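[1] Predicted model follows, preceded by the sequence.
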Amino acid sequence: MGEVSRGARAIVICPDIKRQAYDLDAESRLEEACGLALAIGIVVADAVVIPVRDVKPNTLFGEGQVVNIDTQATLEEAELIIVDGALSPIQQRNLEEKLKRKVIDRTGLILEIFGERAATAEGRLQVELAHLDYQQSRLVRSWTHLERQRGGFGFLGGPGETQIEADRRMIRQRMSRLRKELEQVRQTRALHRARRGRAPWPVIALVGYTNAGKSTLFNRLTGAEVMAEDLLFATLDPTMRAIRLPGVEKAILSDTVGFISDLPTQLVAAFRATLEEVTAADIIVHVRDMANPAAAAQKSQVLGVLADLGVLDQEDGTSEIPIIEAWNKWDLLGSDSKTELSELAAGNRDILPLSAETGEGVEEFVAEVDRLLTAEAVSYDLILPASAGQKIAWLYAHGHVLSETDGGEGADGPLRAVSVRLTPKEFGRFESLSAQSS
């Protein structure tokens, strides 16, 4: 078998195993699998759902089904078979021998995407750890084909033969080192979060199913050129930018990795540090692709991940962090769908229909985020020296000044009486500034 690279033609197969519960129906899973393949630059020559009554330990599929796959792959001139499910090392090896083609399963495909998309040192550490965890039981020639395309982004110092010759001891040692490095990353992130808490700029975290439009919304709100394509997993590393809202001088907007159904356990663990950013947010914005027929199932997946992170209560689904839903891709909906969804959203301030692509509804969305961030604002009556122009200017910039009047005479000169609404965080910052300048 030759190496497979970007542009390779593939047959995408979604096994529909009887007596196995799925969150999405077979056609939706097949469509998602095709999206994953396209995200890594693979050409989908054909895509098919194959019912599996009895799982064959050696090949997953029955003999006749394997023959049919081989025939179709030959007709379509496909050099790669993608199975949207988990293959055991034995099943993968046997299928490759029978089909004389490269075979990868869902986990292997997602690892390839993660390996290509991870842009920061932290992301690469996480991908490498996930890959090695997966490789422990698969010390066979596997998953090096696209590493070559990436120009040497290998998991044990380099692609190709190094990967093949690696033994379990080397992998365990490397994983141990990676875990120590990642723990250091987690501690650093915790320090950064603590620093932001003291700073303390409010944090707005965008979460949602992959390809829901988070990065497009992020770009519209910040003007940043974050990768925003119609691809699954377009964002892997959290990106943060400062934005200004009507009642908040500065807030931090965080764009996070998209969630997906049946995310391999190795990846859930490896990317936990990335997702932990969500737990430090002041507001969580759940961006949903309302044009997707599987929107309800996708919402369930996202809420499941948030529950795993401890953001949602496992029993009643409540959250201490306010969560609002941005019903995105409104521009792609027909008038009947818009009417139906508008009725569902009516009277619910936590649901905001919008189009990140066209900008429709974004102004209302910003206003609601601003309202939530300033909901805890309290009125303070302050007496300040008239000479404290900087402090008074700061109050105008960071709070909502209700009135400013003559405060009479003080021991050191004239005073100003300022009535201002500030959030507890902003008032804490004002006190810190006052202490520093006194």
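    Here it is on my side, so go on.
[2] going forward, measure contacts between C-alpha atoms and count neighbours the same way
    OK.
[3] what comes up buried for the helix or strand where Ala251 lies?
    Using DSSP states H and E, Ala251 maps to strand 248-255. For strand 248-255, a neighbour-count test (16 or more other Cα atoms under 10 Å) marks 248, 250-255 as buried.
[4] Could you point out the helix or strand that follows that strand?
    Next helix or strand after strand 248-255 toward the C-terminus (DSSP H and E): helix 265-270.
[5] Use this one as the comparison:
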Amino acid sequence: MPTMSDFSPPRLALPKGFGVLLVLAIILASINLRPAVTSLGTLLDPAIEDLQMNGFIAGMITGVPPLCFALLGPLAPRLTGKRGPELVVIAAMGAILAGILLRSAAPETWTFLLCTALALAGIAVGNILMPVLVKRWFPHKIGVVTGAYTTAVALGASAVAGVAVPVNDMLGGHWRIGLAVWALPALLALAVWLVVYLGLRSQIAAQHGEFGRNHVQAATIGPMYKNPTAWWVALFFAGQSSVAYIFMGWAPKIFADLGMDPIEAGALLAILLGVGVPLSFVMPALAARFTHQGPLVIINGVAGLIAVAGMLTFPLEGAYLWVILLGICGSNFPLALTMIGLKAHSAAGVAKLSAFGQSAGYLIAFPGPFAVGALYEVTGSWTSPIWLIAALIVFQTYTGIMAGRPRYIEDQQRTQVR
């Protein structure tokens, strides 16, 4: 029977300075996992006008990223098993770079959509690969390195959303240039990953041989859809993703409709996202110290439910407190990503769990923001949508407690075989 050591990643000596360079490469790749989406959101109106998009197409562009992540993410493990995650992440950064640049030059709507899909494909693969790379190269520092890259994801989302319009104005006010400039971080990430790949060819080759053997071992785990831990991770990821996308899409409108000045309501979203930046670093480090991550999930869930209760009773009087608490609840995102790295013994196992957990999670989460909009449309009030958010927070708390139990996908498969 395989033991824990059979699944341990190899400990290969890195050339001096390359450990820091690897962390930097992972951080730079992570920074690029949201700007293609958030920069478009802030510059969507002039793009709609110039390309003469109809309302359906515009709505599809803003709502489709989670669906693309769900549908395209499963490509990552298959590509990684053949080429190794380092080469695949280079291709992902290249896809993001090309997608952003080509989109900015698209002459009509459907070309614009196809180029956006190319960038989203790179993001989807990158989403899956980050936990794999952490497990592969830093198996004993999962919490710290996961915290670094999830903080980078949060910074990439919030910073670009906040500065995209001023940067666009500074560059002359043309939306095409304003979108194209966000290809520069992808170009930098691509360059650093090429240096990593060329500088670590021998170590990567040795790692890939071990990764291939682990990939064969991981194949014995069986389908993830038959694995209870994989499903709990996927459901937890779905719950937190649904709540996160609801607030990213609807929070300013909710508070504005409740009587707040629209500019102040927009600032609340920046605060909500800003709270998540330091927590994105702290939460993974804490999670790695717990054998059961349930207590952290409960703390986040209680914070979210207090915020929702406040929004139903004193929405404006305590608005700043409510969004801070919602930002705390939002730290379930880095917690979910950390769980992916902690619930499999090998990097190949993490690849399978990451692909299933994130893809299934995003697919399940996809209807959430649309359901909130539909409830508001039908009822003409935010009360029912806020109750739906409360139910989703309860759901993510329960599934997070179950996902956080000290279980491994490989162990559960062996138990089933017995």
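    Thanks, I have it. Quick caveat, the model's predicted, so the values are computed rather than measured.
[6] TM-score for this pair?
    The TM-score (TM-score structural alignment, normalised by the length of the second structure) is 0.24; 178 aligned residues with a Cα RMSD of 7.6 Å.
[7] Could you take the buried residues of strand 248-255 of the first structure and lay them out as a markdown table, with extra columns for distance to Arg179 of the first structure?
    Output for the buried residues of strand 248-255 of the first structure, formatted as a markdown table (distance: Cα to Cα, whole Å):
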| residue | distance to Arg179 of the first structure |
| --- | --- |
| Val248 | 38 |
| Lys250 | 35 |
| Ala251 | 32 |
| Ile252 | 28 |
| Leu253 | 28 |
| Ser254 | 25 |
| Asp255 | 24 |
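[8] So which of those is the closest to Asn94 of the first structure?
    Using Cα to Cα, Asp255 comes nearest to Asn94 of the first structure of these, at 40.8 Å.
[9] how far away is that closest one from Val203 of the first structure?
    To Val203 of the first structure, Asp255 of the first structure is 11 Å away according to Cα to Cα, to the nearest Å.
[10] Helices of the stretch 201-350 of the first structure, residue ranges please.
    Along the stretch 201-350 of the first structure, counting by DSSP state H, counting those that start in this stretch, helices occupy 214-222, 265-270, 272-275, 295-308, 335-345.
[11] any chance of those helices in JSON lines, plus mean neighbour count?
    Shown next, in JSON lines, are the helices of the stretch 201-350 of the first structure (neighbours: other Cα atoms under 10 Å):
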{"stretch": "helix 214-222", "mean neighbour count": "23"}
{"stretch": "helix 265-270", "mean neighbour count": "17"}
{"stretch": "helix 272-275", "mean neighbour count": "19"}
{"stretch": "helix 295-308", "mean neighbour count": "18"}
{"stretch": "helix 335-345", "mean neighbour count": "13"}
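[12] Between those, which one is closest to Val185 of the first structure.
    Of all these, helix 272-275 comes closest under Cα to Cα, at 7.9 Å.
[13] isn't Gly41 of the second structure right next to Gly63, touching?
    No - in this structure Gly41 of the second structure lies outside contact range of Gly63 using Cα atoms under 8 Å: 10.4 Å.
[14] For Glu426 of the first structure, find the nearest of the helices of the stretch 201-350 of the first structure.
    Among these, helix 214-222 comes nearest to Glu426 of the first structure, with 21.9 Å by Cα to Cα.
[15] From the contact counts, what lies against the closest one?
    Judged by 3 or more Cα pairs under 8 Å, 6 or more residues apart in numbering; DSSP states H and E, the packing partners of helix 214-222 of the first structure are strand 203-208, strand 239-245, strand 248-255.
[16] packing partners for the first one?
    Counting contacts by 3+ Cα pairs under 8 Å, 6+ apart, the secondary-structure elements packed against strand 203-208 of the first structure are helix 214-222, strand 248-255, strand 283-289, helix 295-308.
[17] ok so, going back, which of the helices and strands packed on helix 214-222 of the first structure sits closest to Glu116 of the first structure?
    Minimum separation from Glu116 of the first structure across these (Cα to Cα) falls at strand 239-245, 16.8 Å.
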